[in-house]
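Undergrad: dropping a prediction and its sequence here:
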Amino acid sequence: MQANPPFSLKPFNTFALAHSCRELVHAVSTEQLIESCCSLYQASEPMLILGGGSNVIFCDDFNGTVVLVETKGIDITEDIGNYYLSVAAGENWHELVCFCLDHGFAGMENLALIPGTVGAAPIQNIGAYGVEMEQFCDWVEYVDLTTGEYNRLSAERCEFGYRDSIFKRQLLGKALITQVGFKLPKQWRPELEYGPLKAINVDGVTPRQVFDCICETRLSKLPDPKVLGNAGSFFKNPVIDSTKFDILSKSYPSIVGYPHGAGKTKVAAGWLIDSAGLKGFKVGGAAVHDKQALVLVNTGDATSEDVVILAGSIVEKIEQKFGITLEAEPRMIGAYGERSL
């Protein structure tokens, strides 16, 4: 641990909110990560395990220790049909996607430019453009903070769902993810059903072409956090009954939705916010991005109160206009841990 608290958390959250913590630990090895987190947990000290800080909104100064996961390492094996990767929790997600592409391991290119670390990916079951992490997850290794013991869960036992996993439910606050295993089939099948990918001719398409398309699209719509603070997509795409979607389609023919299991439709939250006329809507220094309504941004001097009020206003307006309740995607962190919006 470092001396002279409090420590600024502004460099460690992509929304660039000016909050601080009492102690800050840079865990660069798995051993240091486990020792720090287990000792804090067993001492009942307030603790926040933080990866890239891209999926958190600090609502207050954190009255405890923030442990930054900065572990590195990628191990590769293969068999006749698949490549297998064992990746340290602190590896950058987009850099992992690039690493795979450079080494001829295809499949995860649709997930390019998603901010954050590998260890955070299973918690949220990150996804984009028709692909979710669970499709390539082989296993997740974690340390049980209550016992200090290693555990390895198969992908099936992780109970992945839409932006959901066992780590957000039964294991919330109890599991320290240390490694994630990936299984990438050598027989590549492109996923071209979403957004701009539909324009790509499936005949002869390469993983690099898909990657380039995703990167170009995201860079054109999503602001660089180094320039304009943001936490990426702020709201989950709501899943509603298909019958309700059909009714909405009659009033709003341009509404965007995708089948999501039997009798369910996933609605584009960005379309809802845009259609409600909320692009550019501001509260203090926080605003709805003028190019991508799903993204809330820090225009330079946003406070956490600005962000919470803005997000709450959007939820209320969408509920009133469409009868759909939006749910925030980033974790809201209060003085002693996670809280609701």
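TA: Looks like it arrived, so ask away.

Undergrad: every contact and neighbour count from this point should use C-alpha atoms.
TA: Fine.

Undergrad: where along the stretch 1-150 of the chain do the helices fall?
TA: Assigned by DSSP state H, counting those that start in this stretch, the helices in the stretch 1-150 of the chain fall at 30-42, 93-102, 121-124.

Undergrad: one more to weigh against that first structure:
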Amino acid sequence: MHLQKDVSLLPYNTFGIDKKAKYFSIANNIHDVIEAIQFSKKNNIPLVVLGGGSNILLTKDLEALLLKIDIQGISLIKETSESVWIEVGAGVNWHSLVLYCIEKEWAGVENLSLIPGTVGASPMQNIGAYGIEIKEVFENLTAINRDTLSIEKFDWAQCEFGYRESVFKNKLKNKYIISSVCFKLNKNPVFNTNYGAIQDTLQSMQVEELSIKAISDAVIKIRQSKLPDPKQIGNAGSFFKNPTVETAKFEALKKEYPLIPGYPLQDGVKIPAAWLIEQAGWKGKRFGNIGVHQNQPLVLVNYGDGDGAEIKILSEKIQASVEEKFGILLSPEVNFL
């Protein structure tokens, strides 16, 4: 394990926040991960795990060892006439994996194109977009137990997937470090084009024959039109989760706000957080070097030299404002460090 001291984390977070880590190391394999765990225990210093840095907000310098997971590799481990099973290193870039699967004509992840971050974070967050969640293609994962240093496998049920949730964000938070993920993909695609603007975008692209590449291209086009490029403006994508409310609560809101959008679920109605934030008056608001994006109010941005603590305060003001107006408390999707 190659250890560095007092390292700027500016290149390692998409918000573009310049904070330091007391110690920094990159893990290229499981052995590096185990060494990092041992170092943190021996020196009584917290161990913070980093993937693509696209879902974190740095609010201070970290008196910790920040371990960037960079375990690579995509391996075909099983194949039938209908399906393939692949094992992917936790450090593989998520969108690179999607493009790899499209090239191989393996279906199942095309709707998740251009989601930032790494493969290791995908089951932790149960990432999802345009009608698909990672749990639909997930088979199992391998992780290192921080207490025992043993290498363990988790199947689908053990991960306890929920909306942008898994067991690793709840009762097993900071207990394991994911090293690889196994996915089951389809050779015979079932196209999912019913969500959002996919169908309209496919028509505008004049797609004559539907394919997983066409769906991926449409999703990329939609995401690029709605979400700012972190290389241009610092951000972490959607800052808040879309809240789910009871049906009775939604009906009451509908009477007061006839235009409120809602998507019925088994356990209630999901309301777009972006709509709530915009109605509360935050869209496009700028406060010095930080603000709310002018096109997508779900995205908080760093225009340059912004401070993570300021963005956290802004997010709390938005939460309070939306709760006061609608009686709904938004939950951050971004992790504060």
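TA: Yep, that arrived. None of the values given here were measured: they were computed from a predicted structure.

Undergrad: where does the TM-score land?
TA: With the length set by TM-score structural alignment, normalised by the length of structure 2, the two chains reach a TM-score of 0.94; 331 aligned residues with a Cα RMSD of 1.7 Å.

Undergrad: before we move on, back to that, most tightly packed of the helices of the stretch 1-150 of structure 1?
TA: helix 121-124 (a mean of 23; mean count of other Cα atoms under 10 Å).

Undergrad: so can I have CSV of the helices of the stretch 1-150 of structure 1 showing distance to residue 2 of structure 1?
TA: Below are the helices of the stretch 1-150 of structure 1 laid out as CSV (distance: least, Cα to Cα, whole Å):
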stretch, distance to residue 2 of structure 1
helix 30-42, 13
helix 93-102, 27
helix 121-124, 28
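
Undergrad: out of the ones you listed, nearest to residue 213 of structure 1?
TA: helix 93-102 (13.8 Å; Cα to Cα).

Undergrad: tell me the contacts of the counterpart of residue 54 of structure 1 in structure 2?
TA: Mapped onto structure 2 by TM-score structural alignment, residue 54 of structure 1 lines up with residue 54. For residue 54 of structure 2, the contact set (Cα atoms under 8 Å, 6 or more residues apart in numbering) comprises 13-15, 116-117, 235-237.

Undergrad: make it 10 Å
TA: Each residue near residue 54 of structure 2 by Cα atoms under 10 Å, 6 or more residues apart in numbering is listed here: 12-16, 115-118, 121, 230, 234-237, 334-335.

Undergrad: residue 243 of structure 1 is nearest to which of the helices of the stretch 1-150 of structure 1?
TA: Here helix 121-124 is closest among the helices of the stretch 1-150 of structure 1 (Cα to Cα), at 27.8 Å.

Undergrad: wait, residue 289 of structure 1 sits on residue 223?
TA: Yes - here residue 289 of structure 1 reaches residue 223: they are 8.2 Å apart, a contact under Cα atoms under 10 Å.

Undergrad: who has more neighbours, those two?
TA: residue 289 (23 against 20; other Cα atoms under 10 Å).

Undergrad: what's the closest non-adjacent residue to the corresponding residue of structure 2 for that one?
TA: If you follow residue 289 of structure 1 across to structure 2 using TM-score structural alignment, you land on residue 293. Nearest in space to residue 293 of structure 2, with sequence neighbours left out and distances taken as Cα to Cα, 6 or more residues apart in numbering, is residue 284 at 5.1 Å.

Undergrad: count residues in the vicinity of the one you found, would you?
TA: Residue 284 of structure 2 has 16 nearby residues by other Cα under 10 Å.

Undergrad: quick check: neighbours shared by residue 289 and residue 223 of structure 1?
TA: Shared contacts of residue 289 of structure 1 and residue 223 (Cα under 10 Å, 6+ apart): 230, 295-297.

Undergrad: could you dump those residues to a markdown table with distance to residue 174 of structure 1?
TA: Listed next are those as a markdown table, based on distance: Cα to Cα, whole Å:
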| residue | distance to residue 174 of structure 1 |
| --- | --- |
| 230 | 28 |
| 295 | 30 |
| 296 | 30 |
| 297 | 31 |
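
Undergrad: in ChimeraX, select just the buried ones from those residues.
TA: Listed next is the ChimeraX selection for buried residues among those, using 16 or more other Cα atoms under 10 Å:
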select :230,295,296,297
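
Undergrad: which of the shared contacts of residue 289 and residue 223 of structure 1 sits closest to residue 271 of structure 1?
TA: Once Cα to Cα is applied, the member of these that ends up nearest residue 271 of structure 1 is residue 295, at 11.7 Å.
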